[in-house]
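>>> fold the stuff below for me.
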Amino acid sequence: MSHRQVLEALSGLLVAMFVAILSGTIVANALPTIAAELHADETVYTWIITTTLLAVTVSTPLWGKLADLFNKKLLIQLSLVIFICGSMFAALTQNVGMLITARAVQGIGVGGLTALSQVIMAAMIPPRERGRYSGYLGAVFAVGTVGGPLIGGVIVDTPWLGWRWCFCVGVPFSLIAMLVLQRTLRLPTTKRAVKVDWLGALLITAAVSLLLIWVSFAGHDYDWLSWQTAAMVGGSLVLGALFVLAERTAKEPILPLRLFAVRTISLSSFASLFIGAAMFGSSTFLVQYFQLARGETPTVAGLLTLPMIIGLALSSTISGRIITRTGRWKGFLVAGAITLAAGMGLMGTMRYDTAYWVLALFMFCTGVGVGMTQQNLVLAVQNQVRLADLGAASSLVAFLRSMGGAVGVSVLGAVLSHRVGGYLREGLAALGVKAGATAMDGSIPDLSALPAPIRTVVQSAFGHAIADLFLFSAPAVLVALLAIFLIKEVPLRTTIAHTAEREPAPSTNGFRPGNGAQATAQPASADGIGPADGARPADGSRPANGTRPGSADGTGPGHHGEVTQGERRGR
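Coordinates of the predicted model:
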């Protein structure tokens, strides 16, 4: 495809990604107002966010596997329809229970948009060129992240609109995305006998849901060390073990276990889990910091997060272009993780009265780290798989990142409620005021209704507590950094999976390509990803432009220029 054709096809995907990003950012700024109107406490506030992340988490691998089996264009349009239904349901909600349900429906749609956008992009663009277009995704991410809070803030601050309209804004963009995708997206459809792994989807949904329910209520409704903890954690582990057994026997598993045999995939997925926990877990409460610790309006709170978004947009765009030019990506992952950990640590020092220019520097540093790690982890994984596993592998990274985010939000939400209560008690005691029951009930305070001395105590408590969340998130990034250090860099291919005979596969001596011998049903290689030596992919594809995997042109990571015996037989 030419650059123009790619951009035309990519336009609908970018609008779809904008919808997915907007669904979270536009609501985040309105959540304090929503929580106050629906009488939600801090735990429910967290669950309004967590429910969407949970739905995204559990649906992402299923969407990714469906993309390997069915028409990708129809699937992404279906995910847009589901998102529209969830948005309209959320706009009409009358209580917290309805809102949480609607957010779950939205999350299923967002899971499809997140997984399918990455899969479709990978099906159109070679890994070597994908860094360039990932910069466009980074720019859309930045626009959605900036525009969401601003639009949400304006809607909430406009009396004749109200927070319900926040859920309606994404609907016209979804309709536009559907029309653009219908006109511009052209992908070949491979007809295959399919069997969806519904049992695996059910088991992983139950396992993750039970774990998140435990994390959300532990320390609040029951002790961390209690029979409820034992029952929920034990149940989650049992369900997880059953999921692994189901995936071992499933004909078309939603998460093929053989993918974990590839070092790059397993380590990138592990890193994504902790990056997601740190990124979502801490940044989710940043808007709450500006509104509750600094007393800003929703609109101003959205504007104040601009430095983080600018850092993200710049780093993702610049790193993407350099990766396209050089084919090297690991250095950006390492630098991004270090920068993100430093940003988290610096954000952990903020207080309610910290100078904004200092906060701006800290946020910019954090944004730069996110921009260099988020998309490049997906890129590293996509470079290592064949076409048949592209959807499952891409969704695996997104799944673990979302699961990390959901767990992070739940854990840090519980920590926030506990820390705010402790700081409130200390502050009120210093004023000689006895802390009443309502002061520590976890509800979202109305700062305008509080006397000045009490308001300062509340602002200080929220500022200090939210800073602690960033501080607690920094070690998670360091764990991700360790995993990134262990990843072996493989230069990006210059062919897409449709034209590559063999995806890179690990061997005892490093990565080496397979050969082009003609076969349609041969045993898999030792890593379980590509066909064995002498095998040709089931789709019958050949290398583009006469290139072969492992050649010096970058189409595959050869082993010091060696040609294997299997390659000679295949010629």
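
>>> contacts, neighbours, all on C-alpha from now
Fine.

>>> quick check: the gap between residue 385 and residue 57.
21 Å (Cα to Cα, to the nearest Å).

>>> looks like residue 474 contacts residue 344 (just checking).
Yes - under the criterion of Cα atoms under 8 Å, residue 474 makes contact with residue 344 at 5.3 Å.

>>> residues near the residue lying closest to residue 186 once chain neighbours are set aside, how many?
Leaving aside its chain neighbours, residue 186 sits nearest to residue 9 (7.3 Å; criterion: Cα to Cα, 6 or more residues apart in numbering). Neighbourhood size, residue 9 [other Cα atoms under 10 Å]: 23.

>>> neighbour count winner among residue 385 and residue 57?
The neighbour comparison of residue 385 against residue 57 (other Cα under 10 Å) goes to residue 57, with 30 against 24.

>>> ok, that one - contacts?
111, 398-400, 402-403, 406 (Cα atoms under 8 Å, 6 or more residues apart in numbering).

>>> any chance of these in JSON lines, plus neighbour count?
Output for the contacts of residue 57, formatted as JSON lines (neighbours: other Cα atoms under 10 Å):
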{"residue": "111", "neighbour count": "33"}
{"residue": "398", "neighbour count": "29"}
{"residue": "399", "neighbour count": "31"}
{"residue": "400", "neighbour count": "25"}
{"residue": "402", "neighbour count": "29"}
{"residue": "403", "neighbour count": "27"}
{"residue": "406", "neighbour count": "31"}
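
>>> could you also give me the structure for this next sequence, so I can compare it with the first?
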Amino acid sequence: MSRGEVVQALSGLMLGMFVAILASTVVSNALPRIIADLNGTQSVYTWIVTAELLAMTATVPLWGKLADIYNKKLLVQLSLLLFVAGSLIAGFTPNVEVLVVSRVVQGIGAGGMTALATIVLAAIIPPREMGRYAGMFGAVFGVATIAGPLIGGVMVDTSWLGWRWCFFIGVPFSLAAIALLQKTLHLPSVRRSGVKIDWLGAFLITAGVSTLLIWSTLAGQHFDWASWETVAFVAGGVVLLALAVWVESRAAEPIIPLRIFRNRTVTLTIVASVLVGVAMFGGTVFLSQYFQVALGKSPTVAGLMSLPMIFGLLVSSIVAGALITKFGKWKIYLVAGAVIMTAGMLLLSTIDARTSVLVLSVHMAVLGVGVGMLMQNLVLAAQNDVPAAELGAATSTLTFFRSMGGAIGVSALGAVLASRVTSLSAEKFGGAGAATGGTSEVPDLSALPPQVLDVVKDIYGTATAELFLIGAPIAFLAIIAVLFIKEKPLSDLSGEERRAREEAALQAH
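This is a model prediction of the structure:
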């Protein structure tokens, strides 16, 4: 494909990717209002984010496996249709329960989109050229992440629109992406006959991960961390995952081929991706709540306040991508990114309800630069080091673990935040907690008297800073993981060319 054809084909993918990212960020500034309107608690707040992340995470390996067997273009379009269905259900939701279910449907669609976009990219572009295009995807990722909270904030603040439009807005974009992909994306149809999907493995992986995530969301809120419920959840999750490993090791076509873990680069990039997911999603999801509750900003202003972090991510991912394509060296950007990300987490652990917007912006920009250098290039390092026939499985496994890190980060840190807010409220308000906003429900600031309002702001400021203090050592572990990755020269062949060459070599033998 010529560069013009590649850019054309990527336009539909980028639009789809834009919508998938938008879905997870557009609700962030609308959540306090949605929760207030539908009478939800802090646990529900976490669940609306976690449900989408969980569904996205659990289905990514399955989408990756399907991509190695069926028509990738059809799968991308199918994932976008699922996404449209989820968005419509969410927009018309009558209560919190239906909203959580709709987020699961959205998550399954978004899981397909995030896994397949990278797989299609690897199929048509050689790793040596990938930096430039990965930079473009990084830019789309950044713009969608900026636009999401902003669009969400504006819609919540616009009386004739309201928060339901946060869900409806993705529908026309998704339909446009489906039409654009139909016209521009041309891939050889790989229909491998006689290949079976390991549904039992897929079920066990999903069930095991879901059990652990549900535990980390409920612990500290509905039962103690050290309790029989914790033992039951953790033991159940571990047993299910152990069974999944056993089933996968015997399956002819496993969902996650265990042999890819023998590849040192893949294993280390997976470890680093989990840590990036925990640090990035875990910390940043709650920043929006911090802007609105601790700093008392409106949803629109809260959206604007996330700009420095996204700008840092945008610039660093495009610049690092262009430099990798030019010089062919990539490890330095992984190490630098991990160090800068850790520094950003440490800086953000110093915030409180009186931190100035300028100081906050600098801290967030530092975190954004680190994540931008690290996230996309971990995928590039892994894709460069696996056989073309396993590109789908390797890419989706990496995305799966990053999303899983994110889901664990959001649910575990959400549980920590909820329990800290409850315990700090009990300390400050004593027995009057329920009457003054010191409950597990997210407070409606406009209804609080001034002296109570100041205390609530302080509570949320302190609790949010503690999340970043927990995230910093996790980010530090990512530095250790990337230091051990061995730099290998980037291939000049696209995934489809590599696959053809590998198949020819097999037939020759």
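
>>> quick one on the thing from earlier: comparing residue 474 and residue 344 of structure 1, which residue is more hemmed in?
residue 344 (30 against 27).

>>> can you give me the strands in the stretch 451-571 of structure 1?
Under the criterion DSSP state E, counting those that start in this stretch, the stretch 451-571 of structure 1 contains strands at 505-507, 510-512.

>>> mean neighbour count and distance to residue 198 of structure 1 added to these, as CSV?
Shown next, in CSV, are those (neighbours: other Cα atoms under 10 Å; distance: least, Cα to Cα, whole Å):
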stretch, mean neighbour count, distance to residue 198 of structure 1
strand 505-507, 20, 29
strand 510-512, 19, 34
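
>>> look up how far residue 340 of structure 1 lies from whatever residue of structure 1 lines up with residue 472 of structure 2.
Mapped onto structure 1 by TM-score structural alignment, residue 472 of structure 2 lines up with residue 474. The gap separating residue 474 of structure 1 from residue 340 of structure 1 is 8 Å, by Cα to Cα.

>>> and for residue 241 of structure 1?
Distance, residue 241 of structure 1 to residue 340 of structure 1, using Cα to Cα: 33 Å.

>>> likewise for residue 488 of structure 1?
Residue 488 of structure 1 is 21 Å from residue 340 of structure 1, by Cα to Cα.

>>> more neighbours, these two?
Neighbours were counted for residue 488 of structure 1 and for residue 340 using other Cα under 10 Å; residue 340 has more, 31 against 14.

>>> helix or strand for the more buried one, which one?
In this assignment (DSSP states H and E), residue 340 of structure 1 forms part of helix 330-347.

>>> for that helix, give me every contacting residue.
The contact list for helix 330-347 of structure 1 (Cα under 8 Å, 6+ apart) reads 319, 359, 362-373, 376-377, 467, 470-471, 473-475, 477-478, 480-481, 484-485, 487, 489.

>>> inside helices: which ones of the residues you listed?
Among the contacts of helix 330-347 of structure 1, the ones falling in helices (DSSP state H) are 319, 359, 362-373, 376-377, 467, 470-471, 473-475, 477-478, 480-481, 484-485.

>>> and those residues, which are buried?
Those of those that meet the buried threshold are 319, 359, 362-373, 376-377, 467, 470-471, 473-475, 477-478, 480-481, 484, by 16 or more other Cα atoms under 10 Å.

>>> how about the aligned partner of residue 455 of structure 2 in structure 1, nearest residue that isn't a chain neighbour?
Counting by TM-score structural alignment, residue 455 of structure 2 lines up with residue 457 in structure 1. Nearest residue to residue 457 of structure 1, sequence neighbours excluded (Cα to Cα, 6+ apart): residue 427, at 5.5 Å.

>>> what distance do you get for that neighbour to residue 142 of structure 1?
38 Å.

>>> the spatially most central residue of structure 2: what secondary structure?
Using Cα atoms, centre = their mean, the residue of structure 2 that lies closest to the mean C-alpha position is residue 403, 4.8 Å off. Under DSSP: H, G, I helix; E, B strand; the rest coil, residue 403 of structure 2 falls in the helix class.

>>> equivalent analysis for residue 291 of structure 1, please.
Quick answer, by three-state DSSP: residue 291 of structure 1 is helix.

>>> ok, it - contacts?
Applying Cα under 8 Å, 6+ apart to residue 291 of structure 1 gives the contacts 297-298, 301.

>>> can you pull the contacts of residue 237 of structure 2?
Applying Cα under 8 Å, 6+ apart, the residues near residue 237 of structure 2 are 207-212.

>>> now, which of the residues you listed lie within helices?
Using DSSP H, those in helices are 207-212.

>>> any chance of the residues you listed in CSV, plus neighbour count?
Below are these laid out as CSV (neighbours: other Cα under 10 Å):
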residue, neighbour count
207, 18
208, 23
209, 20
210, 21
211, 19
212, 20
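
>>> pick the one among the residues you listed closest to residue 451 of structure 2.
Among those, residue 212 lies closest to residue 451 of structure 2 (Cα to Cα), at 39.7 Å.
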